[in-house]
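Undergrad: Take this sequence and fold it.
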Amino acid sequence: MNLFADIRALVLECLQGMVAGGQLPEGLSFSNVTVEPPRDAAHGDMATNAAMVLAKPTGQKPRDIAEALAERLRADDRITSAEVAGPGFLNLRLAPGVWQGLIGGILTMGAEFGRATLGQGKRIHVEYVSANPTGPLHVGHTRGAVFGDALASLLEFAGYEVTREYYINDGGAQVDVLARSVYLRYLEAHGQEVAFPDGTYPGDYLIAVGEALKAKVGDSFVDQGEQVWLADVREFATDAMMDLIRADLKALGVEMDVFYSEKSLYGTGRIEEAIDDLRDKGLIYEGVLEPPKGKKPEDWEPREQTLFKSTEHGDDVDRPVKKSDGSWTYFAPDIAYHYDKVQRGFDALIDVFGADHGGYVKRMKAAVSALSDGAVPLDIKLCQLVKLFKNGEPFKMSKRAGTFVTLRDVVDQVGPDVTRFVMLTRKNDAMLDFDFDKVMEQSRENPVFYVQYAHARVASAMRKAAEAGMPVDDATLQAADLSLLDHEAELGLAAKLAEWPRLVEAAAHSNEPHRVAFYLYELAGTFHALWNKGNDVPSLRFVQDDPKVTAAKIALARATSVVIAAGLGILGVTPAQEMR
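TA: Predicted structure coming up:
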């Protein structure tokens, strides 16, 4: 049920009629014809750009096309007015019965209202968080986790089959550093005084890991060389960190379908298989890269390396996959990992990276393009930094983590619902200020409270109606006489609800879950405005003496809560039944 799609279909039908009537030439493409909310609500309920996009290919004046189209649209019972504006935009107003019928439709469909078929069951892979398993997740990971999880839920709501995946970076040197850091805590657990050299991890979170290692192996590693304990401690420490990370994600309400180990790519032939695939396509060669642009590093020297011809797939320069000493570069296992994704048969891939991975975008897109022969698109979303504030000051680092603020620090302060919503109040590539005081305020300036308050107000109105002896079950509300909703503020709220299916498709198409948070804030504002009008106009209050009028008004409120709950569900936020 998508009113904007319905009216667009009407516009296209009228345009086809104009073609048949000789007012427009045959062979026109209507793919760029849109129907959307006007920028200024005073101009109407919907607007179409049909005349503007058809003027050039037809050689006609936009206003002439718009006038002819308007005449045809006015013949439909759903259209009460069609007015040409400016150079040729066409503003439409819909009959009250359209909005009233929408309310009934929402109540009938319930949580299914707004679900799209955009994905058509296509398989899409979303990789997010993928933090090094060397410690607890920090606030930057929190934003990526929330964004990736909400995006996955949005895509599912839009009809895709989604796989959520965490790539465990357990194949690099940082895991050896973790093992050495845990070994120091292990020695500490045996009563030895230790010092943490630069480059190791001094956070208190490794104290328990060191003690657990002692409980497992006793003193068998004490005063032994790395050749004795490094491999075992590395595996033990990585498992312990992943248990910690899983617990952190669970506290945030994030559950992964797959945890994929980078280490599984080494020594198994998987990296070689991926590189051989590129070699078979003529994209691997031995060569020497040009020196870096700008000031040449003093230690730079031309070295022959094994290179991926990524420039043939949109990259700026070719990229090394094997060093001159024969070892793989960091890029090689990433190629192998994405080769594995392609081989698993996904129709599209999405990677959610931190802002510091901006330099990886072109090379990774080039690799996927080459590996899939251009058949599998890769979208890479970069999440910018989060600045934390408390009491007007930057929030200090976590003592437990040693060097950063953890995900748990944030969730423990404000809870998972507030954390998730606030992380989506800015587009992913924009900096985000997270003020612990402001996100707990009960004011319009706090979007979390504002949206939750709207849902809680609906629940309050329904309780009040029930206490007055008026049934508020969905069956009763679906049978309500919705023609009694005739005030412009009530119809305006219905019009805002009508935007939900369109918003879902647009947000899913662009992979931008923050649009859901923005829409919910606007919807809450429209609902609160109607509620507040009831203070001055008693007839607009949701609970009236007349049961029939109350049923109609509660139906509108209930429809609003259905949409708010659906949107919050995508964001991973629990709708509030009351505010305290």
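Undergrad: use CA for all of it now, contacts and neighbours both
TA: Noted.
Undergrad: In contact with the spatially closest residue to residue 43 that is not a sequence neighbour, which residues?
TA: Excluding the flanking residues, the one nearest residue 43 by Cα to Cα, 6 or more residues apart in numbering is residue 91, at 6.4 Å. Contact analysis of residue 91 by Cα atoms under 8 Å, 6 or more residues apart in numbering lists 38, 43, 44, 45, 46, 47, 48, 81, 82, 83, 84, 85.
Undergrad: now the second one: how far from residue 93?
TA: The reference is to residue 43. 9 Å (Cα to Cα, to the nearest Å).
Undergrad: likewise the fourth one?
TA: Applying Cα to Cα, one obtains 5 Å for the distance of residue 45 from residue 93.
Undergrad: just the fifth one next, same as before
TA: Distance, residue 46 to residue 93, by Cα to Cα: 7 Å.
Undergrad: between those two, which one's more packed in?
TA: Between residue 46 and residue 93, residue 46 has the larger neighbour count (other Cα atoms under 10 Å), namely 23 against 17.
Undergrad: My read is that that one contacts residue 37, right?
TA: Yes: using Cα atoms under 8 Å, residue 46 is in contact with residue 37, at 4.6 Å.
Undergrad: ok, residues contacting stretch 62-77?
TA: Contacts of stretch 62-77 (Cα under 8 Å, 6+ apart): 10-11, 14-15, 18, 50-52, 54-55, 79-84, 87-90, 95.
Undergrad: Sort out for me which of the residues you listed are in strands.
TA: Using DSSP state E, the members of the contacts of stretch 62-77 that fall in strands are 79, 80, 81, 82, 83, 84, 89, 90.
Undergrad: one more to line up against the first:
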Amino acid sequence: MNLFRHIADEITAALRAMEAAGELPAGLDLSAVTAEPPRDPAHGDIATNAAMVLAKGARKKPREIADALVARLRQVAGVTGAAVAGPGFINLRLSDDFWRARLADVLTAGRAYGDSTLGQGTPVNVEYVSANPTGPLHVAHARGAVVGDALANLLAKAGFAVTKEYYINDAGAQVDILGRSTYLRYQEALGQAIGEIPEGLYPGEYLKDVGRQLAQLDGSKWLNQPEDVWLPELRAFAIDTLMASIRDDLDALGVRMDVFTSERALVQSGAVEAAFQALSDAGLIYQGRLEPPKGQKPDDWEDREQTLFRSTQFGDDVDRPLKKSDGSWTYFANDIANHHDKFCRGFAEMIDVWGADHGGYVKRMQAAVKAITSGKGALDVKLCQLVRVLKGGELVRMSKRAGTFITLRDLLDEVGPDVVRFTMLTRKNDAPFDFDLAKATEQSRDNPVWYVQYAHARTRSVLRQAAAAGFGGLDAATLAAAPHARLTDPGELALIKLLAQWPRQVEAAAQAHEPHRIAFYLYELASQFHAHWNRGKEESGLRFVIETDRDLTLSRIALVQAVGFVIQSGLGIFGVPPAEEMR
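TA: I've put the predicted structure just below:
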């Protein structure tokens, strides 16, 4: 039960009753009416803006609407107080019994508590990682992988039909460079002296492995062959080899894609020509010249007639070229085809997770999606800012194997996948992030991963303690039927109220496409649970297990189990297994 939606429905029913009674004009748009926690908990349990947002349409003063609405809301089951604040905001208070009844909601649903039908099965495509297959994944890729995967899981929990997709950028100049770099390492593997790696080729030692594998497979087959013979073969071999490594790294991180789409295959299928024709038929392609970028003119600037897409009609800053001077397609044209292909596969809702260096590309891609889908599709882009890896506050040196960056595998070997996944979600994706290896593994409340896991481990410890004390019947159904009215301590009620917010948190985070909100919520829940645990150590009457009072113990164990279920639910979104015990 999303209690905020439940109260919103009660408010809507009261407003419709007011319309029927002639207290409000009929047919008011109630879509902007909200029911949410007040900014200051001292004001009550739920606040609604109903009177404020309806005043203009009703041609009444907000206070007049609020006074009439409050009179009706006081009759709603579970409401013990309704008051008007300021110019017309309404604050509601709910009974302790209403809050305690929410424990049964949690215990009945178990780990599925918070599952929502908000998405109504709407298909959503979440594309993330999508790194060029020219080397191993690095820590910035790790952040995009974690954000994308958690967002996809969050949307699935909120009732959307999610497809996780990796777009393989295996077309264009960068994979030709990869093929030439592989040829150099192949020559090296066969005993030839290659000297210094020429500028413009990939220097990472990871390509030594690729060269050795090729030499073992084909021997000297490609030596002394012209480039146009060996380049397509070595390029494909290197892409396949490095993509296998990338898949292994993602698997180690717990990221498993539903779909891998090849840019090269998409281009060869004629998808770019199809997208271009669709834009042309819509009158969105023309031949023209572009003004040079503002400021200093680039050395490679060409003042020439180009094939342009009218992206400014859809919110972009300038129109964009779709063909290069040699007549081949631009990367942008290929990307339009990629998103057109997604739309044709049934995805009107698309989310891309990109690195921060793609920030200037967002407007044009969103414009393209609007154009190619005739306004029926929408693209949200989540930009992930850079990650610095620190140890004890000192910047960690680059990986020798990668040549220029710290690999995802380095990070996983250092702290493990669960720590990487949770830690990467403790900041909003568009905020710079310092991943401190020391802090990520320390056992303190300053480490959110440990702090939340410790809270779950403590819930398991309480259940084991209760069982050892002879309390049977600790299954969820029995605990849901326990006499929860015995939970009267303010700390217990505060925990219940926070647990009851979980379904709203899931829906709000899903609607905003912000999985980091889940990390913040879990940390707050862990903090409250630890605080209540500590009170029990100081005051024996607040302990969870009271051997002489079975009913009170069962009620408190119900609360503990509910905390455990919600933590499990949240960690499930992150793809992190909950800890049974901490050593």
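Undergrad: among the ones in strands among the contacts of stretch 62-77 of structure 1, who's most crowded?
TA: Neighbour-wise, those (other Cα under 10 Å) top out at residue 90, 29 neighbours.
Undergrad: Excluding chain neighbours, what is closest to that one?
TA: Distances taken as Cα to Cα, 6+ apart place residue 84 nearest to residue 90 of structure 1, at 4.6 Å, with adjacent residues excluded.
Undergrad: With residue 35 of structure 2 instead?
TA: Nearest one to residue 35 of structure 2, counting by Cα to Cα, 6+ apart, is residue 48 at 4.7 Å.
Undergrad: so who does that neighbour touch?
TA: 33, 34, 35, 36, 89, 90, 91.
Undergrad: One more pass at 10 Å, please.
TA: Going by Cα atoms under 10 Å, 6 or more residues apart in numbering, residue 48 of structure 2 touches 7-8, 11, 33-38, 66, 84, 88-92.
Undergrad: and if you look at residue 511 of structure 1?
TA: Residues in contact with residue 511 of structure 1 (Cα under 10 Å, 6+ apart) are 147, 148, 150, 151, 152, 154, 155, 350, 379, 380, 381, 505.
Undergrad: Does the first one fall in a helix, a strand, or a coil region?
TA: This points to residue 147 of structure 1. Using DSSP: H, G, I helix; E, B strand; the rest coil, the structure places residue 147 of structure 1 in helix.
Undergrad: Superposed on structure 2, what's the mean shift for the host helix or strand of residue 417 of structure 1?
TA: Taking DSSP states H and E as the definition, one finds residue 417 of structure 1 inside helix 416-423. Taken over the aligned residues, the distance from helix 416-423 of structure 1 to structure 2 averages 0.7 Å (mean Cα distance after the TM-score superposition for structure 1).
Undergrad: residues in contact with that helix?
TA: 142-147, 149-150, 250-253, 386, 407-408, 410-413, 432-436, 439-440, 446-449, 451, 514, 517, 568, 571-575.
Undergrad: likewise stretch 253-265 of structure 1?
TA: 126-128, 130, 145-146, 148-150, 162-172, 242, 246-250, 270-272, 332-334, 336-337, 340, 416-417, 420, 572-573.
Undergrad: Restricted to helices, list those residues.
TA: Judged by DSSP state H, the contacts of stretch 253-265 of structure 1 include 145-146, 148-150, 242, 246-250, 270-272, 332-334, 336-337, 340, 416-417, 420 as members of helices.
Undergrad: Would you mark the buried spots in stretch 48-60 of structure 2?
TA: Judged by neighbour count (16 or more other Cα atoms under 10 Å), stretch 48-60 of structure 2 contains these buried residues: 48, 49, 50, 51, 52, 53, 54, 55, 58.
Undergrad: The last one touches residue 23, doesn't it?
TA: Yes: under the criterion of Cα atoms under 10 Å, residue 58 of structure 2 is in contact with residue 23, at a separation of 9.4 Å.
Undergrad: Report the separation between the residue nearest the centre of structure 1 and residue 226 of structure 1.
TA: Nearest residue to the geometric centre of structure 1 (Cα atoms, centre = their mean): residue 151, 2.9 Å. Residue 151 of structure 1 sits 43 Å away from residue 226 of structure 1, going by Cα to Cα.
Undergrad: for residue 344 of structure 1, same thing?
TA: In terms of Cα to Cα, residue 344 of structure 1 sits 38 Å off from residue 226 of structure 1.
Undergrad: quick one, which of the two is more surrounded?
TA: More crowded of residue 344 of structure 1 and residue 226, by other Cα under 10 Å: residue 226, with 14 against 11.
Undergrad: Identify the residues contacting the more buried one.
TA: 179, 180, 183, 232, 233.
Undergrad: related to what we said a few turns ago, name the residues contacting each of residue 43 and residue 93 of structure 1.
TA: In contact with both residue 43 of structure 1 and residue 93: residue 83, using Cα under 10 Å, 6+ apart.
Undergrad: My guess is residue 289 of structure 2 contacts residue 306. True?
TA: Yes: if you go by Cα under 10 Å, residue 289 of structure 2 and residue 306 touch, sitting 6.1 Å apart.
Undergrad: which residues are common contacts for these two?
TA: Here residue 289 of structure 2 and residue 306 share the contacting residues residue 321, scored by Cα under 10 Å, 6+ apart.
Undergrad: who has more neighbours, those two?
TA: residue 306 (19 against 15).
Undergrad: got the contact list for the more buried one?
TA: Each residue near residue 306 of structure 2 by Cα under 10 Å, 6+ apart is listed here: 286, 287, 288, 289, 290, 320, 321, 322, 323, 324, 325, 327.
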